[in-house]
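In: I would like the atomic coordinates for the input below:
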Amino acid sequence: MSRSLPISASAQGGVYPRPQLVRPNWHDLAGEWAFDHDDQDTGMSERWFANAAHLGRVITVPFPPESELSGIADPGFHPVVWYSRIISPEDVAASGRSRERDRVVLHFGAVDYRASVWIDGQFIGSHEGGQTPFFFDVTEALSRQEASVLVVRAEDDPHDVAQPRGKQDWLEDPHVIWYHRTTGIWQPVWLESVPDQRIGALSWAPNVPAGNVAMEVDLTRRPAGNVTVQVELSIAGEHLARQSFLAVEPRSQATIQIARQSNGQAFEALLWSPENPRLIDAHVSIIADDGSILDESFSYFGFRSVGVAGGRFLLNDRPYFVRSVLEQGYWPQSHLAAPSAEALRAEVELIKALGFNAARIHEKVEDPRFLYWADRLGLLIWGEMGSTYEFSPEAVSRVTREWTDVVRRDRSHPSIVTWVPLNESWGVQQISHSDAQLSFAQSLYHLTRALDPSRPVISNDGWEHANSDILTIHDYAGTAEELDANYRDIDAIRALVAGMGPAGRRLQLIAREVEGQSIMVTEFGGVSFAPDAADDSWGYTTATSYEDFESRVSGLVGSLRDNPILSGFCYTQLTDTMQETNGLTDENRKPKLSIAVIRGIVSGEGAPLPRVTAAAASSLHSATG
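Out: From the prediction side, this is the model:
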C-alpha cells in the first residue's frame, strides 16, 4: 500500500520503517508472497531465481515462516527458504515516482540471516546480518512498462552458532530459555522513489551543556557542484534554529546552536526524559546552486545527555534511578516480528503503565518503530546485540560488522541510553581463561565508544566484565532476604564482587574499585507463575498462587527499589515467552496482577500513571480486573 506522512517526524503514526529519516511517500510490500522451503538446497542449481513457479506456497510477509501469522507455521529445521513477489508499475508509481530521473530503492528492514535478491532473474545484491537493514537501487532492474518478478533467497543455518542469533534455539524444539527460530524476512519490505542526489543517512548528537546539536549528513554520492544543506529545527511548531552549510564531500558535519538554550535558567525546558519526552523536529534539505531542492527529509532527536558519575547513572546530568524490565520482544503468533506496527506502541505503553521507566531489549536488535515509540512516549532503552554461541574468527567478524551497523543505525534515538554488545559471556564462554576472548570483549567496548562516545557501554552484562561504564550484576536470589544480604551496603557489594558472584562467576575480570561505580542489578526476579502451564514451564523460582506471586515479586523488587547504593534494576521479565513462565504478564500481554498492583510494586505506592499511557492502562485494567 502507498503511504503519505506528515512533515513532523516526531508525530508520525509509527508505521514508517525508518522513523528518523522520513520522506512523505513510500510503498509497503507487505502481504502475500510466493514461498517455499529448499531443504535440499537445490534452488540455486535449478535457477529458482529465474523461475518463481517452483515456489508453491503462500506466505504473509513480514512474518517468519516458523510463525502462525506467516500462514506457514512450520518451526522445524529449514535452513534455506525462497520468496517471490510481483512488482507492478502500479507499485512503483505508489512509491512516489513522478519524475523520469527519480531512483527506485528497494528496502529490507531485516532478513535473518543471509539474503540474496534477484529481479527478473538478474542478481541485484546480497546482505549478511539478520538484525540490520539493507537496500538496493533497482531502477534499471524494474521494467518500465510491465510487471517484474522479485525473488529473495534467505539462508539461516540453525546449526551455525557463529551467527549472531540471540535466543533462537539450536535444537529443533525450544528448551529452557531458548525459543523458536526466526528465519528469513521479519521486518518491513518497502519501495521508495528518491532523487539521484539525496540524503542517505542522518545522525544527531546533542550537547546539552553547550546548547547545541552536532549533525552528520551522508549524501549518496559526491556532490557534482555546490550543494547546500539546510537544516531547520522546531518543537511543537516553534522555530528553534536554521542553519545552512556547503557540502563538498559525501559526508558533512555541522554544529547547530539552539538559541533558546543560552538562558541557563530555562535550559531544562527542552530536555528529553521519560517524564517529559520532548522531541525536536528537523527538516533537512539539499539545495542546488540554482536554488532548486534536490532532496528533503524529516527527522527528529531528543535533547538529552546520559552518563555515570559519583556512583550514579545520570540523565541530563542528574541522578536517575533506572526501573527497567527485561523485554524479549517475542510474540507467540509472530515470534521476533511484531504482529503489527500498533503492537509496538502498545508494548511501550504497557511497560510504562506497569511502572517501569526503562526496558532492556534482550538478545535482540529491536525494530526501529519500537524505538520511535520509546522516543515519543518516553522509555529508556538498553540496546543489546543478539549473541553468537561460539568464539571463532568468523564469529568475531560477524559480530563486529553487524554491531557496528546497529550502533550507527540507532545512535540518534534519545531513548537508547546504554549499549550492551555482550551478555552473560554468550559467545565468549571461556572469557575468564582466554586472553583472546577478553580482548574481544574489550575491543567491542572500545569500538562502541569510538562509534558513540555519548553513552555508557557494558562490555559483558551480568558477570565477567571487561571494561564497563556500569557494573551490572545478574542475581536470581529466590528471596528478598538474600538480595538484601548481597546489596545492603557497600561492604556487602564489595565482598560479592571480590568473590565468585551470585551465579558462581567472577563479576570483574579487570579489577576496579567497587566504590564510586554505578552499580545495577540488571537481571533478577524470574518468578514463574502459570497455573495452567504445561509441565515444562520454567522460571528461577515458582509461585503457587496469585497471593504468593504478588508477595514474591513485591519482596524482590522492594529490596532493590529503595536501595540507596544501586543506580537501578532490571526485573526478569515483562512477558511469559513460550516455556518461560516468569513474566509479569502472560504471553498475550495480560498482566498476572492488576496494573495498579504491579505499578505500585515497581515504582512505589501511589505513583500516578503517566499521562501518555493512562488510557491504555485503564483499558488493560478493565480487561484484567
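
In: switch to C-alpha atoms for all contacts and neighbour counts from now on
Out: Fine.

In: what segments of the stretch 501-625 of the chain are helices?
Out: Using DSSP state H, counting those that start in this stretch, the helices of the stretch 501-625 of the chain run over 546-561, 595-603, 614-624.

In: which one of those is the most hemmed in?
Out: helix 595-603 (a mean of 21; mean count of other CA atoms under 10 Å).

In: which secondary structure elements does that one contact?
Out: Counting contacts by 3 or more CA pairs under 8 Å, 6 or more residues apart in numbering; DSSP states H and E, helix 595-603 packs against helix 546-561, helix 614-624.

In: can you lay out the helices of the stretch 501-625 of the chain as CSV showing distance to Arg97?
Out: Shown next, in CSV, are these (distance: least, CA to CA, whole Å):
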stretch, distance to Arg97
helix 546-561, 54
helix 595-603, 48
helix 614-624, 39
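
In: looking at these, which is nearest to Ser193?
Out: helix 614-624 (36.4 Å; CA to CA).

In: pull the residues that contact that closest one.
Out: Here helix 614-624 makes contact (CA atoms under 8 Å, 6 or more residues apart in numbering) with Ala346, Glu349, Leu350, Ala353, Lys590, Pro591, Leu593, Ser594, Ile595, Ala596.

In: quick one: that helix to helix 595-603, angle?
Out: Counting by axes from the mean of the first three to the mean of the last three CA atoms, to 10 degrees, helix 614-624 lies at 120 degrees to helix 595-603.

In: from the chain's centre, how far out does helix 614-624 sit?
Out: Helix 614-624 has its C-alpha centroid displaced from the chain centroid by 26 Å (CA atoms, centre = their mean, to the nearest Å).

In: again with stretch 370-388
Out: The answer for stretch 370-388 is 5 Å, by CA atoms, centre = their mean.

In: now do it: distance from first to last residue.
Out: In stretch 370-388, first residue to last residue: 23 Å (CA to CA, to the nearest Å).

In: quick check: buried residues in it?
Out: Within stretch 370-388, the residues that qualify as buried are 370-388, counting by 16 or more other CA atoms under 10 Å.

In: sorry, back to before: and the helices and strands packed on helix 595-603 as a markdown table, adding distance to Pro456?
Out: Output for those, formatted as a markdown table (distance: least, CA to CA, whole Å):
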| stretch | distance to Pro456 |
| --- | --- |
| helix 546-561 | 21 |
| helix 614-624 | 31 |
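
In: for comparison, sequence B:
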Amino acid sequence: MNQFEYPRPQLVRDNWINLNGKWRFRFADEPADRVPDSVAWTHEINVPYAPETEMSGIQDTGFHRFCWYERDFELAPSDQRTILHFGAVDYCAKVWVNGQLVAEHEGGHTPFAADISSALKDDGKQVVTVFVEDDPADLAKPRGKQDWLLEPHSIWYPRTTGIWQTVWIEQVSRTFIRSLRWTPIFETFEIGCEVFAGGDIQEDMVVEVKIWHGDTLLADDLYKLLAGEANRKIALSDPGIDDSRNALLWSPERPTLLDAEVILRCGDKVVDHIKSYTALRAFHINRDRLLLNGRPYPLRLVLDQGYWPESFLTAPSDEHLKRDVELAKLMGFNGVRKHQKIEDPRYLYWADKLGLLVWEEMPSAYRFSPHAITRIVKEWTEAIERDYSHPCIIVWVPFNESWGVPNLTLTQAHRNAVEALYHLTRTLDSTRPVIGNDGWEASATDILGIHDYDSDPEKIKARYEVTDPVRTLFDQRRPGGRILTLDGFPHRGQPIVLTEFGGIAYDPNATPEDGTWGYTRSQTAESYHALYQSLLKVVNETFMFSGFCYTQFADTFQEANGLLNADRTPKLPFEVISAATRNVPLPPRDPKEGEGPEAA
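Out: As a prediction, this is how the structure comes out:
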C-alpha cells in the first residue's frame, strides 16, 4: 500500500529507496516540544498520509500548528551523491539528517530535495528528522480548500498537515541530470529538449537523447553540454499524410507517448542515465475556438478536487490515481479541471498515459498582502517547473473566483497581482493558454471562464444564446451577479468556456442532519438524470461555448454534488452519465439488465 510507484515519472532512475511507511511522530503544541534534541515521540504515523487522516493511523483533525517526524534508514555512504526528496510537505519544513540541518522549504504543494551525502554516517545507520509548521489560521498562505475553522464548513474541507506525498532517496553520480524539459512543437514536427545538469560539470561532457515510438527509434542525437545545459530541437520525420501523422500525435482519444532516454557521458563513460517520455501535441487558440493538434476540440471537463475520505489530499494508492483518470473518461469527459490542488505527479502520469486533459490551478490564499503574493509566486513557479513537460496539461490558472484578490473592481494592487501572475505564467510557459482569474472579474486572460450555477436549463440557454450580442452578456446579464470582465479589459473575442456549472446534489441516503449540500438538489435518480441530461444538452449545444467544466467529479465531504459518491461508486450507471455528458443517445439496454437510470 505504501510502495507508491516511482514518484517522478518523467525523470526515472532504476535505483531508489522509498521512505514511505512507519515514522515516529509528535504534535508540538507547546514551545518546549519544539526543541530538536529533546523530542518525546508520542505516535507512529503512516507516511505519506497526513495526521488528520484515517490512513495515517492518527486521525486527529484538531488545530496543531507544529509537528515532528522521524525515521531510521540504512544506507552506506558512497562516492555518489545521495539526494533526499520530499514530494510535498504542508506548509514549512526543516529537515535534519543525523542531526545536521540539510533542507528548509516553504510551500505545501511542491517538491524539494537535499544532497545529504556529507551528513551520512559511516556505519550506514541514518536518521532523518522533519519539523513542520502549518498554521491552521494563516489565510495568507496558499491553502486551497483546507478549512481555517475547526470543523469543515461550506465548500472547505479538513486540513492536511505535514508530509502528504512520497519521501524517497536516490543515489546519483557526482555529476547528474538535475532536470529535464520537453516542449512539443507541432507546427514543425519537432520536440524541444532541455537538459540541466548538476554537480561537478566537466568540459567534455555530452548528452545523448534517444526517442522512440514503440519499437521504432525516431531520434538518437548527441549534444555538447555547455555551462551545464543542453537545449536543442529534435526533428521527427513528418509523414505529411494525416493518418500517418495522427499515429504520432497525442490526444485523449489516442494518447501516443514517445519513450525517451537521456544519457550523460564524459568521454566513453556513462555518468548518468534516465528514462523519460514526451508527446507531440499542440493546444492552441484560433479566434474564439480551442484547437487540439490543429483541429477544433470542444472541451468536456469535470471539476475534480482530488480528495479521498480516508486519506484527504493523498491518494490511498497509485491504483486510486489511475482509477480516477479512468472514471473521468468512463463518464464521457475528455479532461479535468484540478480544482485548488497541485496534483500528485503520478496522477499526471496516468493522465498522460491514458489520455485525459488537465487544467492546473494554483491553490488559493484568502487574504491579500505582499507576503501572500510572494508566497503564491514562489509556489506557482515551482509547480510550473515541476509539471511543464506533461502533455496532459493544457491550461494554467493562477487565481480562482477572485479568492485572495477580493477587491479587483476597486483596488489596483489586486488587479496588478492577477496581471502579474498571468504574465509571469506566460513567460515561464509560452506554449499554453493562461486564465488569470477564473469565473468572473477577468482581466489578463487567454480564455474567458464563466461560473454559472443556474439550475434551469432554459435560463442557461437564453443567457448564452448566440443570437444576442455577446456584449449584452458582459454588460447586463452578469451570471452569478458578478461582472465578467474588469473595466479596461473588454472581451476581445477569446474563447468562452463555462468553467463551473451544475453542482446537482443527489444522495438518496442523506438525512437533514448530515448537512450535505449542492447548488441545487434532486430527490430521485430519475430527476437527477433528467436535470443532468437537460443541462448538458443545453451546454453542449450552445455555440458560444468552446467547452465546459461540470461540478463535480465525486462527492467531497459535505458536498454531495458529485457524479460519483466519495468512494467513487456511480450515482447513475456509467453509460447513462457518459451519454448525457457527450449529448448522445443512450445505447440500447439489454432487457435482462432492467430499465431506468437506477439500473446498474
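
In: once they're superposed, tell me the TM-score.
Out: Scored against TM-score structural alignment, normalised by the length of structure 2, the superposed chains reach a TM-score of 0.95; 591 aligned residues with a CA RMSD of 2.1 Å.

In: circling back to that earlier point, which one of the helices of the stretch 501-625 of structure 1 lies nearest to Phe298 of structure 1?
Out: helix 614-624 (28.5 Å).

In: circling back: nearest to Val152 of structure 1 among the helices of the stretch 501-625 of structure 1 would be which one?
Out: Of all the helices of the stretch 501-625 of structure 1, helix 614-624 sits nearest to Val152 of structure 1, with 38.7 Å by CA to CA.

In: Val227 of structure 1 pairs with which position in structure 2?
Out: Here Val227 of structure 1 is matched to Met205 in structure 2, going by TM-score structural alignment.

In: correct me, but its match touches Lys224?
Out: Yes - using CA atoms under 8 Å, Met205 of structure 2 is in contact with Lys224, at 6.5 Å.

In: give me the more crowded residue out of these two.
Out: Set side by side, Met205 of structure 2 and Lys224 show more neighbours around Met205, with 20 against 16, by other CA atoms under 10 Å.

In: how about the closest residue to that one other than its chain neighbours, what does it touch?
Out: Closest residue to Met205 of structure 2 apart from its sequence neighbours, by CA to CA, 6 or more residues apart in numbering: Cys266 at 4.5 Å. Counting by CA under 8 Å, 6+ apart, Cys266 of structure 2 touches Gln202, Asp204, Met205, Val206.

In: can you find the partner of Cys266 of structure 2 in structure 1?
Out: By TM-score structural alignment, Cys266 of structure 2 lines up with Ala288.

In: do the same with Leu348 of structure 2
Out: That one, Leu348 of structure 2, aligns with Leu371 by TM-score structural alignment.

In: on the three-state scheme, that match is what?
Out: helix (DSSP: H, G, I helix; E, B strand; the rest coil).

In: distance of it from Tyr571 of structure 1?
Out: 20 Å.

In: any idea how far the residue positioned nearest the centre of structure 1 is from Arg18 of structure 1?
Out: By CA atoms, centre = their mean, structure 1 has its centre lying nearest to Glu366, at 2.6 Å. The spacing between Glu366 of structure 1 and Arg18 of structure 1, counted by CA to CA, is 12 Å.

In: then Leu344 of structure 1?
Out: 14 Å.

In: so between the two, which is more surrounded?
Out: Leu344 (24 against 19).

In: are we agreed that the more buried one is in a helix?
Out: Yes - counting by three-state DSSP, Leu344 of structure 1 is located in a helix.

In: tell me which residue of structure 2 lines up with it.
Out: Aligned partner of Leu344 of structure 1 by TM-score structural alignment: Leu321.

In: which residues touch its match?
Out: Contacts of Leu321 of structure 2 (CA under 8 Å, 6+ apart): Ala315, Arg346, Tyr347, Trp350.

In: against structure 2, where does stretch 390-409 of structure 1 fall?
Out: Going by TM-score structural alignment: stretch 390-409 of structure 1 matches residues 367-386.

In: residues contacting the matching stretch, please?
Out: 107, 109-111, 139-142, 342, 362, 365, 398, 404-406, 414, 417, 421, 425, 428-429.

In: ok, 6 Å please
Out: Under the contact criterion CA atoms under 6 Å, 6 or more residues apart in numbering, stretch 367-386 of structure 2 has outside partners Gly107, Leu139, Ala140, Lys141, Gly404, Val405.

In: roughly how far does the last one sit from Ile373 of structure 2?
Out: When CA to CA is the yardstick, Val405 of structure 2 and Ile373 of structure 2 sit 9 Å from each other.

In: quick one, strands of the stretch 151-300 of structure 1?
Out: Counting by DSSP state E, counting those that start in this stretch, the stretch 151-300 of structure 1 has strands at residues 184-185, 189-194, 199-207, 212-219, 227-235, 238-247, 251-257, 280-287, 293-301.

In: matching residues in structure 2 for the second one?
Out: Yep, that's strand 189-194 of structure 1 we're talking about. The aligned range for strand 189-194 of structure 1 is 167-172, by TM-score structural alignment.

In: the matching stretch vs structure 1 - mean distance after superposition?
Out: Comparison of stretch 167-172 of structure 2 with structure 1 after fitting gives an average deviation of 0.7 Å (mean CA distance after the TM-score superposition for structure 1).

In: now that stretch, how far from the centre of its chain.
Out: Averaging C-alpha positions (CA atoms, centre = their mean) puts stretch 167-172 of structure 2 23 Å from its chain's average.

In: what do you get for stretch 202-217 of structure 1?
Out: Mean-position distance between stretch 202-217 of structure 1 and its chain equals 21 Å (CA atoms, centre = their mean).

In: list of residues touching that stretch?
Out: By CA under 6 Å, 6+ apart, stretch 202-217 of structure 1 touches Ala201, Arg251, Ser252, Gln253, Ala254, Thr255, Ile256, Gln257, Ile258, Gln261, Phe303, Ser412.

In: give me that answer again for 8 Å
Out: For stretch 202-217 of structure 1, using CA under 8 Å, 6+ apart, the contacting residues are 20-21, 199-201, 218, 251-259, 261-262, 267, 301-305, 316, 411-412, 454.

In: can you check stretch 21-39 of structure 2 too?
Out: So stretch 21-39 of structure 2 is in contact with 2, 40-48, 64-71, going by CA under 8 Å, 6+ apart.

In: just the ones of those residues in strands?
Out: Residues of these located in strands (DSSP state E): His43, Glu44, Ile45, Asn46, Val47, Phe66, Cys67, Trp68, Tyr69, Glu70, Arg71.

In: hmm, which of these are the buried ones?
Out: Applying 16+ other CA under 10 Å to these flags Glu44, Ile45, Asn46, Val47, Phe66, Cys67, Trp68, Tyr69, Glu70, Arg71 as buried.
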